[in-house]
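Enquirer: just coords:
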């Protein structure tokens, strides 16, 4: 592995420079509109090699940006999924690129139909701060596999990671193939307005609306991965230790700063007390201490830390009971942004934490009177990016899958459906639109072009004017039934 000095970028990308890079990519694409399999494969291999060489530097950069990010969480959630996504694309790319035959209707024979997968051109990727490598490399992998060029706008909240990835990409690819843009909100807004051939944004629902509005000016198609309040439903008969342990992992990973983290739990009222006990025990086993525990990640910055503290203050003032999980009873001063996981009982819709995506280590528990009420609660609210159900009854599992809407589902687990390379990932409604990952990522960044082929033998003239002939009448009688 190569050691890299982690420093802040010398300067952010300016607007003129960003437009210049976009034009260079557009011109380069127009000069090579269909890179072949070997070219695409070589690009993916170079990306993989660069990431593997810089693993230690990536871990350190993210740790510095968070002021305390678990190295194992970076390996598990940023580096490993990125490498696996590239490996999956390399394994399947040749098959993805092959034209696919489609049936020709008898009326149009003799002929052939097929689908051709054509690169779109220049892809824009707006990357959030919570998993800055994974959520940059995953879309980039799909874009490169499909034969495109790409520009990535990194988050201003992770300046060291953004600067490092900018350096890695600059050393790996020419800027007319892949380039990384850094800067504040003004750069992000201008980036959204570039006439990309496709734009993928990962972030909040509110910002997603602005991105889509800007893209609409250019009729740029968008993929939006937006998050939302992902519910977890605990059944009446699932072993509570199973549900609590898996939920504790999903909520504490990256200190809850995950777009598909369980946002709240719907639990049968009579099971809440034992659930809290089981959850607390599971959390204490994973994190016997918090403040100086390198396994437990900090909140990304002071702004987000204050937001989360405000949620807790607001909930308590409105009648909630807060249960702070602090196994070592540590005292937290202003010198740390470590925030103990807090369970919130008696949460109501009047509280801020039940109105907005929490995106941190706070978990409201809402009492229900059975599965039907839990499903009604979910369905009365905006559709989430993920839904989790804990229960081994297959009839109940089927009911949850059929009678709820969400971008994705994990049954008796959390988070890991995101890491399945052979499944699409995306949202629905307020949680987003479009999919990527694996084959779906290749398709998202391709123009799936239908091609109808006729050769010298031609029978199409049977439908030419003048109309009303006997032959026309026979055709209508045969096919209009």
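Expert: Good, I have the coordinates. Small disclaimer: the values here were computed from a predicted structure and weren't measured. Residues are numbered from 1 along each chain as shown.

Enquirer: When you work out contacts or count neighbours from here on, use the C-alpha atoms and nothing else.
Expert: Will do.

Enquirer: Check the gap between residue 408 and residue 373 for me.
Expert: With distances taken as Cα to Cα, to the nearest Å, residue 408 is found 21 Å from residue 373.

Enquirer: Please say which of the two ends up with more neighbours.
Expert: Shown here are residue 408 and residue 373; by other Cα atoms under 10 Å, residue 408 has more neighbours (22 against 14).

Enquirer: Burial check on the residue nearest to the more buried one when sequence neighbours are not counted, number of neighbours?
Expert: The spatially closest residue to residue 408, leaving aside those adjacent along the chain, is residue 386, at 4.8 Å (Cα to Cα, 6 or more residues apart in numbering). Residues within reach of residue 386, counting by other Cα under 10 Å, total 31.

Enquirer: Next up, the contacts around the closest residue to residue 236 other than its chain neighbours.
Expert: In space, residue 236 comes closest to residue 268 once its chain neighbours are excluded; the distance is 6.3 Å by Cα to Cα, 6+ apart. Going by Cα atoms under 8 Å, 6 or more residues apart in numbering, residue 268 touches 234, 235, 236, 367, 368, 369, 370.

Enquirer: Just the buried subset of the residues you listed, please.
Expert: The neighbour count (16 or more other Cα atoms under 10 Å) marks 234, 235, 236, 367, 368, 370 as buried among the contacts of residue 268.

Enquirer: Rebuild those residues as JSON lines, extending it with distance to residue 248 and secondary structure.
Expert: Below are the buried ones among the contacts of residue 268 laid out as JSON lines (distance: Cα to Cα, whole Å; DSSP: H, G, I helix; E, B strand; the rest coil):
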{"residue": "234", "distance to residue 248": "13", "secondary structure": "strand"}
{"residue": "235", "distance to residue 248": "16", "secondary structure": "coil"}
{"residue": "236", "distance to residue 248": "19", "secondary structure": "coil"}
{"residue": "367", "distance to residue 248": "18", "secondary structure": "strand"}
{"residue": "368", "distance to residue 248": "20", "secondary structure": "strand"}
{"residue": "370", "distance to residue 248": "22", "secondary structure": "coil"}
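
Enquirer: try this one next to it:
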């Protein structure tokens, strides 16, 4: 497929436009792929994922410095394989025309909705889950009958090359194309006149992508981030909460858009939570420095940013609790130990920005209404996690808050649920994919209407002094 080598913005733009034109031309030759053909395309994708699973995991690990191979296999490859199975099972039913009601005035016409492919979808994937967040949208695009161009993050250079090699083995460039590179290439990609763009990344970059897409009136699905809070009811045992939160917070070393970003504990429960969190960490990661199961921070820029957050918190009076079971030196591996920040306040940097690392600020509360108000006064998060086994109380919190997802007594795992839509709201994104929404949001709901030989509207054509108008006035125009 394509890796851009030129430094000329004009030449890069020309190369990208050429690929897009090839894809649009190929789409026009077969604009409504059959269910059989779509399933065959998904089968090809599945075969590639299985064949190159080890190489994908190794390439991603290289980009991170160390990325737990198990996290890639379970969190990315397995999740994509399950998603393919789900779409193969359902897409035939989703493709069927949907009958709609026609009013009596227009009878005996028929009306229905035909779900038609959009054409060419642009996919802009981030570095934190480069396979899941490029292949996941691709699955939706192929199931909906589209062609696709995938822009891989420049921070995922090894993976990008591997993805290019693998997908070019399965698909011609005019069906699926991979674009590697950053800077000018990223900017030019977002300005292309796609039929839809799916972007996953930060809120700030999402704004620039949306601005670029608007120049061509390209609709966008934005999967952004934000600060996803955890709220714990006082009835919960801290042992249960700590294990579940630690598992989600430390997966990929916290470099997950739906990771718990900060936690509200009942007043006086911090010490108990910290103790159980330490136990959970020591069980999962008895050592860190050379532990292949504990992922590094992606690059120096992100590593230094997280350390600045911790320094700021400490200077602001917070208690920084590093959980490093063997007190190892971690800086040479670009790893940060699981860290709790007790006594966090809103003035601290780590409470003003999405953390995206293995750091969890802790705040305490007395009145749950104050926490609900705190969450509602801030940008709507991608996820809100509430811990409480009482369903009525959980429903109360859910009904009074907004978030892309509401999780009760769990974190993160909703992303891997094939039948649930995924996406944010407000500052955390717009649009959904996964589940049926992935198919329908990458399809055009084309309204269709057919009229037989009998043209019933002739009875209401001018002149407007016919007896039927008296009937219409008495029966309907009131």
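Expert: Sure, I can see it. Remember, predicted model here, so these are calculated numbers, not experimental data.

Enquirer: which residue in the second structure lines up with the residue nearest to residue 236 of the first structure?
Expert: In the second structure, the residue matched to residue 268 of the first structure (TM-score structural alignment) is residue 266.

Enquirer: and its match, how far is that from residue 333 of the second structure?
Expert: 36 Å.

Enquirer: Likewise for residue 359 of the second structure?
Expert: Counting by Cα to Cα - residue 359 of the second structure and residue 333 of the second structure are separated by 17 Å.

Enquirer: just residue 76 of the second structure next, same as before
Expert: Taking Cα to Cα, one finds residue 76 of the second structure at 23 Å from residue 333 of the second structure.

Enquirer: cool, and residue 53 of the second structure?
Expert: Separation of residue 53 of the second structure from residue 333 of the second structure (Cα to Cα): 24 Å.

Enquirer: Over to residue 249 of the second structure?
Expert: In terms of Cα to Cα, residue 249 of the second structure sits 20 Å off from residue 333 of the second structure.

Enquirer: ditto for residue 253 of the second structure
Expert: From residue 253 of the second structure across to residue 333 of the second structure, the span is 13 Å (Cα to Cα).

Enquirer: who touches both of these two?
Expert: Counting by Cα under 8 Å, 6+ apart, the contacts common to residue 253 of the second structure and residue 333 are residue 296.

Enquirer: Between those two, which is the more surrounded one?
Expert: Comparing residue 253 of the second structure with residue 333 by other Cα under 10 Å, the one with more neighbours is residue 253, at 26 against 16.

Enquirer: Could you find the counterpart of that one in the first structure?
Expert: Mapped onto the first structure by TM-score structural alignment, residue 253 of the second structure lines up with residue 255.

Enquirer: Using the three-state scheme, assign that match.
Expert: helix (DSSP: H, G, I helix; E, B strand; the rest coil).

Enquirer: Next, count neighbours for the aligned residue in the first structure for residue 65 of the second structure.
Expert: Matched to the first structure by TM-score structural alignment, residue 65 of the second structure sits across from residue 67. Residue 67 of the first structure sits with 16 neighbouring residues when counted by other Cα under 10 Å.

Enquirer: residues in contact with residue 67 of the first structure?
Expert: Contact analysis of residue 67 of the first structure by Cα under 8 Å, 6+ apart lists 298, 300, 337.

Enquirer: which of those residues map to contacts in the second structure?
Expert: Retained in the second structure: 298, 300, 337, out of these (criterion both residues aligned by TM-score structural alignment, their matches' Cα atoms under 8 Å).

Enquirer: The last one against residue 303, yeah?
Expert: No. With contact taken as Cα atoms under 8 Å, residue 337 of the first structure and residue 303 are classed as non-touching, separated by 10.4 Å.

Enquirer: By neighbour count, which of the kept ones among the contacts of residue 67 of the first structure wins?
Expert: residue 298 (28 neighbours).

Enquirer: Please pull up the equivalent of residue 291 of the first structure in the second structure.
Expert: In the second structure, residue 291 of the first structure lands on residue 289 (TM-score structural alignment).

Enquirer: Near the counterpart of residue 331 of the first structure in the second structure, how many other residues are there?
Expert: Under the alignment (TM-score structural alignment), residue 331 of the first structure pairs with residue 329 in the second structure. Residue 329 of the second structure has 14 neighbours, counted by other Cα under 10 Å.

Enquirer: which ones are touching the nearest residue to residue 329 of the second structure once chain neighbours are set aside?
Expert: If the residues on either side of it in the chain are set aside, residue 329 of the second structure comes closest to residue 289, at 6.9 Å by Cα to Cα, 6+ apart. Residue 289 of the second structure makes contact with 328, 329, 330, 333, 335, according to Cα under 8 Å, 6+ apart.

Enquirer: Can you tell me how far residue 289 of the second structure is from residue 325 of the second structure?
Expert: For residue 289 of the second structure relative to residue 325 of the second structure (Cα to Cα), the value is 10 Å.
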